[in-house]
Each structure stands twice: as structure tokens, then as C-alpha cells.
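> okay, here's the prediction I keep looking at, along with the sequence it came from:
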Amino acid sequence: MIGKLKGLVDEIGEDHCVVDVGGVGYVAFCSSRTLSALPGPGEAVTLFIDTYVREDMIRLYGFQSHLEREWFRLLQLVQSVGAKVALAVLSTLTTAELANAIALRDISMVARAPGVGRKVAERIVTELRTKAPAYAGDASGTIGLKQELGEGVAAAPVSDAVSALTNLGYSRDVAANAVAAAMKEAGEGADSAKLIRLGLKELAR
């Protein structure tokens, strides 16, 4: 079982790349996002690999991060989602965007991926809703905050800051995103005034 390839980029195709590891060329099928992030031919690269083995075939799928590989595996737990659909989703959405879409049940966002109809997108957000936070990566703070707000257990300065931003005309989701980013910068214990100020700064970017 191959878990990682570390070598030189030999070739970049439409849906795959070839990595030269000690003179042996390994073909790895990748999302378009991973392919676009690869360095040029002859340059060093590390890919996280998911190995698919069948009686008549061994296929390698390559990812630029461990998190992207985990999402690839997670997506295939959903009925009617195979490797092709999982790669299409990861080509369209970053792992953070996907985690956020699932947390917010944003079916339309997931359905943007080629070959993913509304029915499959609905299955993805429904079946992975309880699993998404564990694979949220950079979105985990935002997802956790939105869950706390929804359950009414968010700290007073946080809920006050979100309320202030929504009163200024921003949607609750946009306000929560901004406050989550503000909390990352301000740290634990920041008051609502600071969170509002940093939240507005985030929204102005």
C-alpha cells in the first residue's frame, strides 16, 4: 500500500501527474486543484496517496495535503459517490469550503461540482454532517462557532459581536465567519468591541 510519494514531477496531464521516484514513474490521478498547485516538471513534489486496488487494476490518487486525502475518502462513504465524483467536488471546493457547506447544509454550493446533481449534493451534506467537523481544517473554528450560536451557548462577547454585525446588514453566516476570524486574531477573552472592530476589518478585505 502506497501512502505517500516524494520525488520529481515528470509529467502533468489533464487529470493525472507522473511522479518520478528513483527512476520509477508513478501515475497519480488528482483533482484539478492539486494539479494546478504542482511545481513544474523536474521539480520536487510530495503527494499524499490513496491506493485503490481491484483484481484487474491498481490506481493511485494523489493529494497536496493529508486533509484533502481524508476528504476524498470521506466523500466516498456517501451513496453514489465514487472516486470520480469525489475528485470533482475537491476540484471545485477547497476542503474548508466543503466543510463549511456541509455544516451550513448549503446544497447549492456542493452541487456546483461537475457531475454532482442536487440529489447527490443533498446526500453529501446530510450523510457527512456529523463527520465534517473532524475534517474541517481551517474551517473548524467557524463551524464550531456556528454550532455554539445555534445552540445558544456561545460566549456573550461573541454572540454580541455577531448580533452587532447582523444589525449592520450582514447575514448571520457572514457575520459568524468574520467573528470567527476575529477570534483567531484577538485570542481568548477578547471583548465584544474588539471582536466587532476586527470583524469589520475582516469584512472590509
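Arrived safely, thanks for sending.
> CA atoms for contacts and neighbours, from now on please.
Will do.
> can you pull out the helices in this protein?
In the chain, the segments counted as helices under DSSP state H are 32-37, 66-75, 83-92, 95-103, 107-110, 118-127, 140-151, 156-167, 172-186, 192-203.
> ranking these by burial, who's on top?
Comparing the helices of the chain by mean neighbour count (mean count of other Cα atoms under 10 Å), helix 95-103 ranks first with a mean of 23.
> for that helix, name the packing helices and strands.
Using 3 or more Cα pairs under 8 Å, 6 or more residues apart in numbering; DSSP states H and E as the contact test, the elements touching helix 95-103 are helix 66-75, helix 107-110, helix 118-127, helix 140-151.
> want to compare, so here's the second one:
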Amino acid sequence: MIAKLRGRLDSFSADHAVIDVNGVGYLVFASSRTLASLGAVGEEVVLHTEMLVAQDMIRLVGFSSAAERDWFGLLTSVQGVGSRVALAILSALSADELHSAIAAGDHRMIARANGVGPKLAQRIANELKDKAGGVALGLGGGGVAPARGGFAADAVSALLNLGFRPAEASEAVAKAEAEIGPEATLDALVRSALKKVAK
């Protein structure tokens, strides 16, 4: 199982990139947002990855953050959403925008993605509402805005992997970020958030 790639950007096209890792070129499919964030050919890149294994193929899908990878997993758990549709949604919406759309039940926002009709968008919004924690737009239950972007999204992902509920993880990381400040490292955010959920 390949979970992460660090290497040099060899080339890219509309739906994939080739990452050179010590002379081995990995073809990685990705959302247009992730591809746009990679930088110039020849530069070092880091991608979180998911390996998809089917009867007739093995594909690597790459993500700019652990949060985007987690959303990909949630999206593909919905019937009718394959890897291509999930990447189309992640191309149209950032992880934060998708979180907000699902928490608010805004299926029209999800339907902006290519290949996603109203019925499928409604199903995605309905099925993922509980899994996404139902953190509404604006302030969460504790009066703290849900964590957004960068290390905050990765910190929420780390807490989810430890078994905490999405709403609980998001609120704890938001409080930690408010306390430490925007320059907080991932390690500091996770440590502080864990202390807050342990109280």
C-alpha cells in the first residue's frame, strides 16, 4: 500500500501527474486543485496517495492534503460515486467547501462538479452528513469556528484516525488553532487538540 510519495514532478496533464521517486516514475491521478498546487516540473513534491486495486488495473490517486484524501474515501463510499466522480467533486470544491456544503445539506453546490446530477448530489449530501460530523457553516456548537485549511485540516484528519468523531475533532483543532495562532505546526495542533478532547 503506497500512502505517500515524495519526489520530483516529472510531467503532468489535465488529470494526472508523473512523480519521479529515485528514478521510478509513478503515474498519479489527481483533482485539478491538487495538480495546480504541485508547482513547476522539476520541483520536489509531496502527495498523499490512495491505491485503488480492481480486477483489471491498479491506480494511484494523489492528494495535496490528508483531508482531501479522507474526503475522497468518504465520497467513494457513496453508491454511484467512483474515483473519477470523486475527483471531479474535489476539483470543483475544496475540502472546506465540501465540508460546508454537506454540513449545510447544500446539494446544489455539490452538483457544480462535472458528471454529478441533482439526484447523486442529494444522495452524497444525505449519506455523508453524519459521517462529516454535521459541522454547520460559521460557528460550531462551542462557539468556535471549525478548523480550516493547511495543518488544521491534517490535524483534524489525525484525530479522526484516532477514532474521534468529526465534529469533536474539528472543534478541538479549531480551539487549539485559536489558542496557538496561525503559525502553529501540525505537531503542536495535534498535541493541543488531544489535550482539549481529553478534558
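Perfect, thanks for sending it. These numbers come from a predicted model, not from an experiment.
> just give me the residue closest to the centre of structure 2.
Nearest residue to the geometric centre of structure 2 (Cα atoms, centre = their mean): residue 68, 1.3 Å.
> list the residues that contact it.
90, 94-95 (Cα atoms under 8 Å, 6 or more residues apart in numbering).
> what do you get if the cut-off is 7 Å, keeping everything else the same?
Shown in contact with residue 68 of structure 2 (Cα atoms under 7 Å, 6 or more residues apart in numbering): residue 95.
> quick one: stretch 24-40 of structure 1 to chain centroid distance?
18 Å (Cα atoms, centre = their mean, to the nearest Å).
> can you check stretch 18-28 of structure 2 too?
Between the centre of stretch 18-28 of structure 2 and the centre of its chain there are 22 Å (Cα atoms, centre = their mean).
> how near is the closest residue to residue 74 of structure 1 other than its chain neighbours to residue 51 of structure 1?
Excluding its sequence neighbours, the residue lying closest to residue 74 of structure 1 (Cα to Cα, 6 or more residues apart in numbering) is residue 128, at 7.9 Å. Separation of residue 128 of structure 1 from residue 51 of structure 1 (Cα to Cα, to the nearest Å): 22 Å.
> aligned partner of residue 60 of structure 2 in structure 1?
Applying TM-score structural alignment, one finds that residue 60 of structure 2 aligns to residue 60 in structure 1.
> return the residue of structure 1 that is most distant from the centre.
Residue farthest from the centre of structure 1, counting by Cα atoms, centre = their mean, is residue 23 at 33.1 Å.
> so residue 121 of structure 2 makes contact with residue 110?
Yes: in this structure, residue 121 of structure 2 is within contact of residue 110 by Cα atoms under 7 Å, at 5.6 Å.
> for the strand of greatest length in structure 2, which positions count as buried?
Longest strand in structure 2 by number of residues, with DSSP state E as the criterion: strand 44-54. Buried residues in strand 44-54 of structure 2, counted by 16 or more other Cα atoms under 10 Å: 44-50.
> and those residues as TSV, adding distance to residue 136 of structure 2?
Output for these, formatted as TSV (distance: Cα to Cα, whole Å):
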residue	distance to residue 136 of structure 2
44	37
45	33
46	31
47	29
48	27
49	28
50	28
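> closest to residue 170 of structure 2 among those residues?
Taking Cα to Cα as the measure, residue 170 of structure 2 lies nearest residue 48 of these, at 20.4 Å.
> wait, what's in contact with that closest one?
3-5, 62-66, 69 are the contacts of residue 48 of structure 2 under Cα under 7 Å, 6+ apart.
> contacts for stretch 180-189 of structure 1?
Contacts to stretch 180-189 of structure 1, defined as Cα under 7 Å, 6+ apart, come from residues 141-142, 145, 195, 198-199.
> next, the angle helix 66-75 makes with the longest strand of structure 2.
10 degrees (axes from the mean of the first three to the mean of the last three Cα atoms, to 10 degrees).
> average offset between strand 44-54 of structure 2 and structure 1?
After superposition onto structure 1, strand 44-54 of structure 2 sits on average 0.6 Å from its aligned residues (mean Cα distance after the TM-score superposition for structure 1).
> that strand to helix 83-92, inter-axis angle?
150 degrees.
> ok, the match of residue 60 of structure 2 - contacts?
Applying Cα under 7 Å, 6+ apart, the residues near residue 60 of structure 1 are 27-29, 49-52.
> in structure 2, what stretch matches stretch 113-129 of structure 1?
Using TM-score structural alignment, stretch 113-129 of structure 1 pairs with 113-129 in structure 2.
> from the chain's centre, how far out does that stretch sit?
On the basis of Cα atoms, centre = their mean, stretch 113-129 of structure 2 sits 17 Å off its chain's mean C-alpha point.
> need the contact partners of that stretch.
78, 85, 88-89, 92, 102-103, 105, 107, 110-111.
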